[in-house]
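1. generate coordinates for the sequence data below:
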Amino acid sequence: MPEVKLTAEVRTEFGKGAARRIRRAHKVPAVLYGHGTDPIHITLPGHETLLALRTNNALLSIDVDGTSQLALPKQVQRDPLKHTIEHVDLVLVRRGELVTVDVAILVEGEAAPETLVVIDHTSIPVEADATAIPTEIVVSIEGLRAGTQILAKDVKLPEGSTLGIDPDALIINITGAQSEAALEAELAEAEAELGIEPTINEDAETPDEAAEGESSEESTNSEQS
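-> Take a look at the predicted model:
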């Protein structure tokens, strides 16, 4: 994974007021820590940081006062409405250091017809070199039939990476899709268990009403002829 270089400024003001001023200047408050060092409170450029963190597990090269240090995003706080970054926690890493991170599962292809794809894990923990962390793991379900299960040990990892989860953990389960009648029966059973009365459409005609209507229509036609 290529490093993304960001130039940081040391932060000397703290608190909500200071954080708001930093964001108004289109910058991001952050903290850099790890390896037994004291936390360093810094400010990052807003736009560049936003672009860098679009990549999962982005490896950042943070330049602070002319000294560059490698770091991984540990926690990213985002504004749910503006989709801007509010704060970033960064953890220091070294080249050659093994780290465990959650890597997203990317499902490709389409399973066999009349199947249902159940994804039990959208990401899995993986141990890898800090400078070679995969951004995603691709899993193909093309043509897989009902009854197929993909376990963690079946997932193909990039060279140098190892699983950080039970090898027999279920990742993806391919099951048979339920028919509409089966779904309705299951819903009716669930409603019965909860004591919910079936909904009756008062506007719908009963079989007797429908037959009576047809008989009346036939009589009218006979009178007209």
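
2. drop to CA atoms for contacts and neighbour counts, all remaining ones
-> Fine.

3. who touches the residue nearest in space to the middle of the chain in this structure?
-> The chain has residue 122 as the residue nearest its centroid, 6.1 Å off, counting by CA atoms, centre = their mean. Residue 122 is in contact with 104-106, 171, counting by CA atoms under 8 Å, 6 or more residues apart in numbering.

4. and if we set it to 10 Å?
-> For residue 122, the contacting residues are 102-107, 171-172, by CA atoms under 10 Å, 6 or more residues apart in numbering.

5. want to put them side by side, so please do this one too:
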Amino acid sequence: MSNTLKGQVRERLGSRHCRQLRQQGLLPISVQGGGKPNADLSVSLDEFQAARRHHERMFDIEVAGGTNETAVVREIQWDSLGENLIHVELQRVTRGVEMEAEIDVTFVNQFRGGVLNVTHSTIMVRSIPSLLPDVLEVRADLLEIEHFLFARDLKLPEGVSLASDPDQEIAVVVGAEGEEADAEGAEEDEDAASVPKVGEKPKPSDD
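-> Next up, the predicted model:
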């Protein structure tokens, strides 16, 4: 599935001009790849955000006075607070032709009983553009202590195959034993500190 956006060619580049576009409700974007020069465009910020709320990743861009583009989102840039979109990079694609793309892996539902260490937050997948998922969700509450999650363990949508190394580690669940051991070690250090050294007078008791 794709969404249609109306684009305008950006005649001027640079952060100052991009800031002016955003003040007008426009979003600066760049369409790259496909053996063609980059296309620097602007589209409606509201329309793009509305499409993203429905997890749209593929867009048909109708460029006024230019060449229409079909592309998928490759990178979204936010401001320093992570609240406002400032720029989007898209990759040209051909409908019905398989491609590889990097997909975010996110963990949902709270994990209890240990610490979830995420080692890789993205994987590479292969599919036709219209079937590319926006994100892959993993239920953290179903993971067990000392459980290793590999790329091969991820459930991919129909029509999508794994392009990353199947043995790529995604996350590991670590138990709380390490924290307990640290606490015990700290107690032992305190006990050792209370024992007087050779030739040292013992400290008077509080009793």
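
6. what ranges does structure 1 have for its helices?
-> 16-24, 46-52, 180-193, 207-224 (DSSP state H).

7. so which of these gets nearest residue 88 of structure 1?
-> Among those, helix 46-52 comes nearest to residue 88 of structure 1, with 9.4 Å by CA to CA.

8. elements contacting that closest one?
-> strand 4-10, strand 27-34, strand 85-92 (3 or more CA pairs under 10 Å, 6 or more residues apart in numbering; DSSP states H and E).

9. mind doing that once more with 8 Å?
-> strand 4-10, strand 27-34 (3 or more CA pairs under 8 Å, 6 or more residues apart in numbering; DSSP states H and E).

10. okay, those strands, which one's buried deepest?
-> Most buried of the helices and strands packed on helix 46-52 of structure 1, by mean neighbour count (mean count of other CA atoms under 10 Å): strand 27-34, with a mean of 20.

11. now that one on structure 2. Mean distance?
-> Relative to the matching residues in structure 2, strand 27-34 of structure 1 has an average distance of 2.1 Å after the fit, by mean CA distance after the TM-score superposition for structure 1.

12. hmm, who's touching that strand?
-> In contact with strand 27-34 of structure 1 (CA under 8 Å, 6+ apart) are residues 19, 22-23, 39-47, 49, 71, 85-93.

13. returning to that earlier point: ok, of the contacts of residue 122 of structure 1, which one's closest to residue 141 of structure 1?
-> residue 107 (7.0 Å).

14. residue 118 of structure 1 versus that closest one, what's the distance?
-> Residue 107 of structure 1 sits at a distance of 11 Å from residue 118 of structure 1 (criterion: CA to CA, to the nearest Å).

15. of the two, who's got more company?
-> residue 107 (16 against 12; other CA atoms under 10 Å).

16. which one is that one nearest to, not counting chain neighbours?
-> Distance criterion CA to CA, 6 or more residues apart in numbering; nearest residue to residue 107 of structure 1, sequence neighbours excluded, is residue 139 at 5.0 Å.
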